[in-house]
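[1] with the input below, show me the fold.
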Amino acid sequence: MPVIDQSTADQLKTYLANLRRPIRLIATLDDSVKSAEMKELVETIAPLSELVTVDLTGSASRAPSFLISADDGQSEVEFAGLPLGHEFSSLILALLHVGGHPPKEDAELLESVATLEGTYHFETFFSLSCQNCPDVIQALNIMAARNPNVSHVAIDGALFQDEVEKRKIMAVPTVFLNGEPFGSGRMNLSEIMARVDTGSADKAAKKLSAQAPYDVLVVGGGPAGAAAAIYTARKGIRTAIIAEQFGGQLMDTMGIENFISVPYTEGPRLTAELERHVQEYDLDVFSQQRISELVRPSEKGALFALTTESGGSLKAKAVILATGARWKTIGVPGEAEYRNKGVAYCPHCDGPLYKGKRVAVIGGGNSGVEAAIDLAGIVSHVTLIEYDNQLRADAVLQKKMHSLPNVTAIVSAQTTEILGDEEKVNGLRYKDRESQDEHDVELEGAFVQIGLVPNSEWLGNVVAKSAYGEIEIDHRCETSVPGIFAAGDVTTVPYKQIVISMGEGSKAALSAFDYLIRADG
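    Model (predicted):
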């Protein structure tokens, strides 16, 4: 079976027509099966464009690996491992960007990248099943492609297990800068630049503050926020989205099989489609911005004011809150201390790092049981811990999980502590809620899957919230404050589903439009 099939090769050939300068694929190989696959990959790519050549005599420190290099040597990126699966898009973009095709990023941000001074050698450890890794890899590849002071190698952690063990990597993506830990988890280009270029945050804040007031500000870039912005933009009213990152919780969702009319998709793919749809309209998108305060108008006819943590500010006649939710933590000793050192929240991302090891999944709902099923195909054993006296997942999922020989489910069990050796997780302690006896389970990883908590703390008491922190809304998505609307997982609407969030976002937009018409009248 070929590394990439003919239809994929044909598609790649179309992309490579955008190359503007010659590039070389310099491969460092050994006698492994993966090296043979890499040789096949680069030799499949080269004939697709007259501007691509292959050199199989590389001497990089890792094998298999290959360098994508422009002829002048001033632009290059490296992959240690096969960039397939979620990383195939990273490969395509790396070929294009080293080949002179401009990235689809803000021009000011790209100029900041090109003029960055100093020496920056980035290493990113990824897994092919990680949906967050491509964002990080693509951002760092852009930096390496546009600035000769920056180099980047993307390393498949599953292929270089010895290095993963030596450097104590327990989560992906994990990034090192000049040999020292730089960060772990999803990051985009603007966030990375904010950390290496201290002046970029001030520039972003000034850019925000210079914007004229909007009719509607949508806070949040997930399904609810995207739908709301599209609906308000279609009404012809001045709209902006401000969010930490486009996609929100959707980026952490793997298989989606209940999005009506689409039998199957994945979170990152759906996020890209949403972003493409939003870009069809005349609206502004400000990403990598965390709102710190929302101030209500002091008098009738005045504007709402939103302030960011970077010091920027935006004003609007109406606001739609769609900040979504995040993974809930269990709040026991050891959880925070060992986060990304054995405590994880994304089995799809980090599962491959635990190949052949023993892990626990905390939570017996759909997400917990799905995680146990997925991990069972990678790890040696999964222990599922559920607080309730029975699992809460759908029957079909429970049946599948119980059919697996390397999964054990324990109910009526309260996780009381994550155990470790100060460097990484080595066990979990739980209490039997019936006998009150405590038990220790030896393992190397714990995946927390106990639901979501709304991202509403920053609001304070500006709007009414439920005991769980959800923004209280009525059937029109109106909050307790006229002019402020809310939609999606951050609200009291039941059933936290993508399709419901989109509908609620659309409803909030129509309600905001109606509010503006009446207010202007």
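[2] can we go C-alpha only for contacts and neighbour counts from here?
    Noted.
[3] helices along the stretch 1-150 of the chain, start to end?
    6-16, 33-45, 88-98, 107-114, 133-146 (DSSP state H, counting those that start in this stretch).
[4] save those helices as JSON lines, and put in distance to residue 497 and mean neighbour count too.
    Below are the helices of the stretch 1-150 of the chain laid out as JSON lines (distance: least, CA to CA, whole Å; neighbours: other CA atoms under 10 Å):
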{"stretch": "helix 6-16", "distance to residue 497": "32", "mean neighbour count": "14"}
{"stretch": "helix 33-45", "distance to residue 497": "39", "mean neighbour count": "17"}
{"stretch": "helix 88-98", "distance to residue 497": "27", "mean neighbour count": "22"}
{"stretch": "helix 107-114", "distance to residue 497": "34", "mean neighbour count": "16"}
{"stretch": "helix 133-146", "distance to residue 497": "24", "mean neighbour count": "27"}
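[5] please generate a structure for the following sequence too, so the two can be compared:
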Amino acid sequence: MLDAALTAQLKQYLAMLREPIELVATVGDDAKSAQTRELLNEIAALSDKVTASFDGEDARVPSFSITRASARHATVRFAGLPLGHEFTSLVLALLWAGGHPPKVEQSVIDQIKALPGSHDFEAYFSLTCHNCPEVVQALTLMALNNPNISATLIEGGTHNAEVEARGVMAVPATFLGGTMWGSGKMTVEEILAKLDTGAVERAAAEISQKAPYEVLVIGGGPAGAAGAIYTARKGIRTGVVAERFGGQVQDTLGIENFISVSKTEGPKLAMALENHVKDYDVDVMNLQRAEKLIPAKDEGGLHEVVLANGASLKARTLILSTGARWRQMNVPGETEYANKGVAYCPHCDGPLFKGKRVAVIGGGNSGVEAAIDLAGLVAHVTLVEFDTQLRADAVLQAKLRSLPNVTIITSALSTEVKGDGSKVTALVYKDRNEETFHTIALEGIFVQIGLVPNTEWLKGTVALSQRGEIEIDAHGATSLPGIYAAGDCTTVPYKQIIIAMGAGATAALSAFDHLIRLPAPETVTENA
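    Predicted structure coming up:
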């Protein structure tokens, strides 16, 4: 089941087990059950602290539980094989069940253990989804540390009938108590924040007590991380406010143009960014959204940033690096059928549309790449492009046109998403040449039409372009003294990870240059 490299790697990890664990499987006579039996036997053979049995009585076949032998409540259940992107989740589940400490803050573990009430989670994942492992691992951690929390993690390809019955059309999909509770990527901190109603108030109170910063970075993507590292290396007091550390990189699968790294994945790069920032004395405030900017009245004064939770932070200089988000079509039905056939991540959700008809909206590189990937999974792909021709690289266009199950429609304006109340059934578009409307019967629509800067909260403060981008000069300076900006939220012409990092460094150096020319502050200290 496992190749030699994975077997050797897993054996090393299992040597870290501190106490025995039990694997109990429910299997049948099908091929997936045979694979489950083979995998669990291989795992058990690698450590004398692991036992495997096949007399489970779970309703889902195949499935298996991982239980700490000394504490029967410490258990997590997988329905289907957690391989592919979820192999790491399997390894961590084995380690945590076996007493190996997780690499999370102790405060997070304490919050999990103190969480009141009973919570029965079910989460659906696919083996090609790069956003799923974070949810799978978060729920695993919670189930293994609180006896009142259960987690069943379901591989959609194995339990496809269940996926169809529950209307799951996007992963990760999280159910709580049998009801849809969350869709998309969530960290353990985000899950706890939704469950623990007092967490927001406690965080706001803690943040409001923080002393002013010399540099406050708003945003935790590549630009924000680079800015924070560069200012911290100067020895100045630096803070980072991030709605989601890593930003849109977290949603990117293959990265092959990050110079010096031949190939990586977005979540791996995001983790590397966060770890690099943590190497320095940077105060990172994750899961916090900036909502209002109050510029300093005088040059050298303190700028104020008000957060969505009501807290406010002050700083002598700011670096705005709030990034961008996927642009929506903004047509009737799109919002109503989001995660019910309308999707934005072909890598995550593509396997759920196997054998079905889908459309891809957008003829740039992202759209054409998505259509190529989906063509290997679905029955038919229709690519819909507003312009008179595709805008993707020639090599991608050539590949797309070589595929037998792809139709390309140009000069087409998407006008409506239709559905039956529970799922998408069709896309309506207007032929811009003949001014006629057409309907494409399908089950899925993947939107790939570019980015929108996350700058709505800045309107009326710094100067913005017609597209809503923050206007900056060659030094990353905005229209206001002491406020700099970097990355995809700015007027920089190319939205690329490596360019965002360079822009973040530029903004940080400019902020430092600005600071050293200001009079010394009176009370910018830890105890201010």
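[6] re earlier: just put the helices of the stretch 1-150 of the first structure in a markdown table and tack on distance to residue 473 of the first structure.
    Output for these, formatted as a markdown table (distance: least, CA to CA, whole Å):
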| stretch | distance to residue 473 of the first structure |
| --- | --- |
| helix 6-16 | 46 |
| helix 33-45 | 53 |
| helix 88-98 | 40 |
| helix 107-114 | 38 |
| helix 133-146 | 34 |
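[7] residue 138 of the first structure against residue 90, yeah?
    Yes: the criterion here is CA atoms under 8 Å, and residue 138 of the first structure meets it with residue 90 at 5.6 Å.
[8] still on that earlier bit, indicate which one of the helices of the stretch 1-150 of the first structure is closest to residue 518 of the first structure.
    Relative to residue 518 of the first structure, the nearest member of the helices of the stretch 1-150 of the first structure by CA to CA is helix 107-114, separated by 38.7 Å.
[9] what lines up with residue 32 of the second structure in the first structure?
    Counting by TM-score structural alignment, residue 32 of the second structure corresponds to residue 34 in the first structure.
[10] ok, its match to residue 510 of the first structure distance?
    Counting by CA to CA, to the nearest Å, the gap from residue 34 of the first structure to residue 510 of the first structure is 53 Å.
[11] quick one: residues contacting residue 404 of the second structure.
    Not one residue lies near residue 404 of the second structure by CA atoms under 8 Å, 6 or more residues apart in numbering.
[12] so it, which state does it fall into?
    The local conformation at residue 404 of the second structure, judged by DSSP: H, G, I helix; E, B strand; the rest coil, is coil.
[13] what is the equivalent residue in the first structure for it?
    Checking TM-score structural alignment: residue 404 of the second structure goes with residue 405.
[14] for the second structure, which segments count as helices?
    Here the second structure has its helices, by DSSP state H, at 4-14, 31-45, 87-97, 106-114, 132-145, 160-165, 188-195, 199-208, 222-233, 266-278, 346-349, 365-375, 394-401, 497-515.
[15] how much does the longest one stray from the first structure?
    By that I understand helix 497-515 of the second structure. Mean deviation of helix 497-515 of the second structure relative to the first structure after superposition (mean CA distance after the TM-score superposition for the first structure): 0.9 Å.
[16] what residues of that helix count as buried?
    Judged by neighbour count (16 or more other CA atoms under 10 Å), helix 497-515 of the second structure contains these buried residues: 497-512, 514-515.
[17] helices or strands up against it?
    Counting contacts by 3 or more CA pairs under 8 Å, 6 or more residues apart in numbering; DSSP states H and E, helix 497-515 of the second structure is packed against helix 222-233, strand 312-320, strand 483-485.
[18] ok, now with 10 Å
    strand 213-218, helix 222-233, strand 312-320, strand 483-485 (3 or more CA pairs under 10 Å, 6 or more residues apart in numbering; DSSP states H and E).
[19] okay if I get those as JSON lines plus distance to residue 271 of the second structure and mean neighbour count?
    Shown next, in JSON lines, are those (distance: least, CA to CA, whole Å; neighbours: other CA under 10 Å):
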{"stretch": "strand 213-218", "distance to residue 271 of the second structure": "18", "mean neighbour count": "27"}
{"stretch": "helix 222-233", "distance to residue 271 of the second structure": "11", "mean neighbour count": "28"}
{"stretch": "strand 312-320", "distance to residue 271 of the second structure": "21", "mean neighbour count": "26"}
{"stretch": "strand 483-485", "distance to residue 271 of the second structure": "23", "mean neighbour count": "29"}
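[20] can I get those in JSON lines with distance to residue 5 of the second structure?
    Converted to JSON lines, these look like this (distance: least, CA to CA, whole Å):
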{"stretch": "strand 213-218", "distance to residue 5 of the second structure": "41"}
{"stretch": "helix 222-233", "distance to residue 5 of the second structure": "32"}
{"stretch": "strand 312-320", "distance to residue 5 of the second structure": "44"}
{"stretch": "strand 483-485", "distance to residue 5 of the second structure": "45"}
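[21] closest one to residue 164 of the second structure among these?
    helix 222-233 (37.6 Å).
[22] the closest one against the first structure, how far on average?
    Averaged out, helix 222-233 of the second structure is 1.1 Å away (mean CA distance after the TM-score superposition for the first structure).
[23] who's in contact with the residue nearest the centre of the second structure?
    Geometric centre of the second structure, nearest residue: residue 250, 4.2 Å, by CA atoms, centre = their mean. Residue 250 of the second structure makes contacts with 130-131, 185, 221, 244, 265-271, as judged by CA atoms under 10 Å, 6 or more residues apart in numbering.
[24] weed out the non-buried ones from those.
    Those of the contacts of residue 250 of the second structure that meet the buried threshold are 130-131, 185, 221, 244, 265-267, 269-270, by 16+ other CA under 10 Å.
[25] now residue 332 of the second structure: closest residue in space that isn't a chain neighbour?
    Nearest non-adjacent residue to residue 332 of the second structure, counting by CA to CA, 6 or more residues apart in numbering: residue 416, 5.1 Å away.
[26] same deal with residue 112 of the first structure?
    residue 200 (7.7 Å).
[27] how long is stretch 287-297 of the second structure end to end?
    End-to-end for stretch 287-297 of the second structure, by CA to CA: 29 Å.
[28] sorry, that was for stretch 136-155 of the first structure
    12 Å.
[29] run the chain-centre distance for that stretch.
    Relative to its parent chain, stretch 136-155 of the first structure has a centroid offset of 18 Å by CA atoms, centre = their mean, to the nearest Å.
[30] that's all I had, so thanks and see you.
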